[in-house]
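Peer 1: heads up, no residue letters with this:
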């Protein structure tokens, strides 16, 4: 296989100059929001969350910059090994994982503890982007073009669902489906898949979910049915958001937060703190930051010449958008509570590193947007 190389090699300084600094600034602002909200969540203290969030964010931004400087051919070559490694880690979670809060999602290797499911979100994007880069356009809707992506998506989704982690499973499947769609899947297959899903989803909810997972869905439909049990989280979140009004109660002045009525305030429900203390205006301002990040990512994707870079960027953007959509939806009562954090704002090291690694790929796509490696390299070329 011929390997793509830049016609005129660029220096490190030239690549740094070509970085999309608008994206870097927007991500930095989101990280700063996270530090501020975690400081408030700890009742005006840097420990235990804000200081660690700051250190992790600085480390993650350094990783992001490093990732951006590698050429596309490097990430194309690493796509399948990263996916395979992530899949092995997920199997390791099933065999040796640490159980926290009733879920076996964490794997501890020496001094490092993390969630391999977060790594898989990036690995899946890279693997699918590589697969479709190599696959001829006329084979996308062929049996081979359907079965391989189905396995790439289904294998990790099944392992993550068994942890159990419904939120990440949904996010992974939707992201994978979005990449398959963007690759150019036939509308006949799309319509057929939609009809099959319409029949399969109710059966899955009835027979495939654990009782507590079904209870979350019923709570979403009627949160007042069990206000002190399954509905407690979302009810407290709604009270906090409502008390914030238009402009909020003031920084570190949120009663639901400071009096510890709000559960999981540093992770899943951190957007609620923002809404209580800064009101509707503050919440919309942060959502505007997310929207600007996504707009920049889509613009970068459309500027890329290669299928691999376009699908990689759109896959990362889809994952990022789903994080925000699901998190804000669940804390506002519009979606069931499924445990999805708010990217760069919620506390959590593995999620932050995965998100910033992903945006390193996005920034790298912008730098190397004119690169177009040869297609048809095969599965392991």
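Peer 2: Thanks, I have it. Since the model is a prediction, treat every value here as computed from it, not as a measurement. Numbering: from 1, shown residues only.

Peer 1: for the rest of this, base every contact and every neighbour count on C-alpha atoms.
Peer 2: Noted.

Peer 1: residue 278: what secondary structure?
Peer 2: Under DSSP: H, G, I helix; E, B strand; the rest coil, the three-state class of residue 278 is helix.

Peer 1: what's the neighbour count on it?
Peer 2: Under the neighbour criterion other CA atoms under 10 Å, residue 278 is assigned a count of 25.

Peer 1: wait, it sits on residue 253?
Peer 2: No - if you go by CA atoms under 8 Å, residue 278 and residue 253 don't touch, sitting 9.8 Å apart.

Peer 1: before we go on, here's another structure to hold up against the first:
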């Protein structure tokens, strides 16, 4: 009499052990962030679960369950799928160029059977996995400084150009900066790092003046002087700064934020939800939520540190780099320290696409933790 593999005692025991290896404190912290987001969405909807708070919690619950399932996936499976996922991301980005939906002047979406999505979200994970696999088999000399650097540069550059052409400057920046972070963590020479930073700083002015679209250029100029057009292009930043400042130390109180409740604050449920939090809970509330984010980042990087495989280390660190960039860019944006680029605060802002992407990435991080003693073998670091 045969028994399915799922019901064999050995397999059950191994699955139980894997569940025990999941970082449940990490998961609890994610619950605290998502719960804080639900509280703010409930508040700005006039103390109603509709239209945002209930959906936010439901999405998080489904995504959390998916994260745990992905944590059970062997790290060697992630390794095998690294290049295929990256290749799929490239094909989808090319498909956007050919048949993508145009909304608000941007061609970023694909529609399949009534469901629309942004392929650039696939690339956020694809670039992490592909670079982690490439550097897993690369020698220290190749990672430090050699002509082989052109390979990861092309792997990063092609999707960045495709996403920037949509145009989606915020996502293009995330992909580029995540890729650069992995290349640096893999052991890139400091001479190249300094030269790259210098070249980027030199290229910014001509890029802004001659490459950016008019509305993107206007965002940058507005960031430099938002009061130049307070009722137009500078409205978002000025209203956000008013909300931040009016919250003071302890905030105006839950449900009492005038900028959000009276709809002065634009995109209050997505890009500028952190400003809503600041207005109602003040400096103390902001620091508390940022402490949750810091804890998630610390635990994720700790997982990368303890992994026995180079692929696992770079994959976990790459996911956490993307998450960190989300937090830093959105935080800087709502405080007027960076141009408005449409990057939400992950887990706090309303929106299913970003939450799904982030939680899949966290599934990879937890897989690295669960299988941290596994050795991922690869004879080559090439793209074949």
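Peer 2: Sure thing, it's come through. Quick caveat, the model's predicted, so the values are computed rather than measured.

Peer 1: so the closest residue to residue 243 of structure 2 other than its chain neighbours versus residue 218 of structure 2, what's the distance?
Peer 2: The shortest distance from residue 243 of structure 2 to any non-neighbouring residue, by CA to CA, 6 or more residues apart in numbering, is to residue 279 (5.1 Å). Separation of residue 279 of structure 2 from residue 218 of structure 2 (CA to CA, to the nearest Å): 27 Å.

Peer 1: please apply the same query to residue 142 of structure 2.
Peer 2: Distance from residue 142 of structure 2 to residue 218 of structure 2, by CA to CA: 41 Å.

Peer 1: cool, and residue 113 of structure 2?
Peer 2: Residue 113 of structure 2 is 36 Å from residue 218 of structure 2, by CA to CA.

Peer 1: more neighbours: which of these two?
Peer 2: residue 218 (16 against 5).

Peer 1: host element of the more buried one?
Peer 2: Using DSSP states H and E, residue 218 of structure 2 sits in helix 214-224.

Peer 1: how much does the next helix or strand after that helix stray from structure 1?
Peer 2: Next along the chain after helix 214-224 of structure 2, taking DSSP H and E as the criterion, comes helix 235-247. After superposition onto structure 1, the mean distance of helix 235-247 of structure 2 to its aligned counterpart is 0.9 Å, using mean CA distance after the TM-score superposition for structure 1.

Peer 1: about what we covered before: what helices or strands is the helix holding residue 218 of structure 2 leaning on?
Peer 2: helix 190-210 (3 or more CA pairs under 8 Å, 6 or more residues apart in numbering; DSSP states H and E).

Peer 1: who are the packing partners of the helix it packs on?
Peer 2: Short answer (3+ CA pairs under 8 Å, 6+ apart): helix 190-210 of structure 2 packs on helix 214-224.

Peer 1: how far does the helix it packs on sit from the chain's center?
Peer 2: Distance of helix 214-224 of structure 2 from its chain centroid, counting by CA atoms, centre = their mean, to the nearest Å, is 23 Å.

Peer 1: which bit of structure 1 covers that helix?
Peer 2: Using TM-score structural alignment, helix 214-224 of structure 2 lines up with residues 211-221 of structure 1.

Peer 1: and the matching stretch, what's buried?
Peer 2: 213, 214, 215, 216, 217, 218, 219, 220 (16 or more other CA atoms under 10 Å).

Peer 1: reformat those residues as a markdown table; add distance to residue 233 of structure 1.
Peer 2: As requested, those are exported to a markdown table (distance: CA to CA, whole Å):
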| residue | distance to residue 233 of structure 1 |
| --- | --- |
| 213 | 14 |
| 214 | 16 |
| 215 | 13 |
| 216 | 10 |
| 217 | 13 |
| 218 | 14 |
| 219 | 10 |
| 220 | 11 |
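
Peer 1: among the residues you listed, which pair sits farthest apart?
Peer 2: By the measure CA to CA, 213 and 220 form the most distant pair in these, at 10.9 Å.

Peer 1: against which helices or strands is the lengthiest strand in structure 1 packed?
Peer 2: Counting residues, the longest strand found in structure 1 (DSSP state E) is strand 103-109. Counting contacts by 3+ CA pairs under 8 Å, 6+ apart, strand 103-109 of structure 1 packs against helix 72-96, strand 98-100, strand 112-114, helix 116-134.

Peer 1: residue 209 of structure 2 contacts residue 217, doesn't it?
Peer 2: Yes - when contacts are counted by CA under 8 Å, residue 209 of structure 2 is listed as touching residue 217 (7.0 Å).

Peer 1: what's residue 138 of structure 2 aligned with over in structure 1?
Peer 2: In structure 1, residue 138 of structure 2 lands on residue 135 (TM-score structural alignment).

Peer 1: so what corresponds to residue 170 of structure 2 in structure 1?
Peer 2: Residue 170 of structure 2 maps onto residue 167 in structure 1, by TM-score structural alignment.

Peer 1: tally of neighbours for its match?
Peer 2: 19.

Peer 1: from residue 33 of structure 1, how far out is the residue nearest to it when sequence neighbours are not counted?
Peer 2: The shortest distance from residue 167 of structure 1 to any non-neighbouring residue, by CA to CA, 6+ apart, is to residue 338 (4.8 Å). According to CA to CA, residue 338 of structure 1 and residue 33 of structure 1 sit 23 Å apart.

Peer 1: residues touching the nearest residue to residue 378 of structure 1 once chain neighbours are set aside, list them.
Peer 2: Closest residue in space to residue 378 of structure 1, ignoring its immediate chain neighbours: residue 134 at 6.0 Å, by CA to CA, 6+ apart. By CA atoms under 8 Å, 6 or more residues apart in numbering, residue 134 of structure 1 lies in contact with 375, 376, 377, 378, 379.

Peer 1: how many other residues sit next to the aligned partner of residue 345 of structure 2 in structure 1?
Peer 2: With TM-score structural alignment as the criterion, the equivalent of residue 345 of structure 2 in structure 1 is residue 342. Neighbour count of residue 342 of structure 1, defined by other CA under 10 Å: 25.
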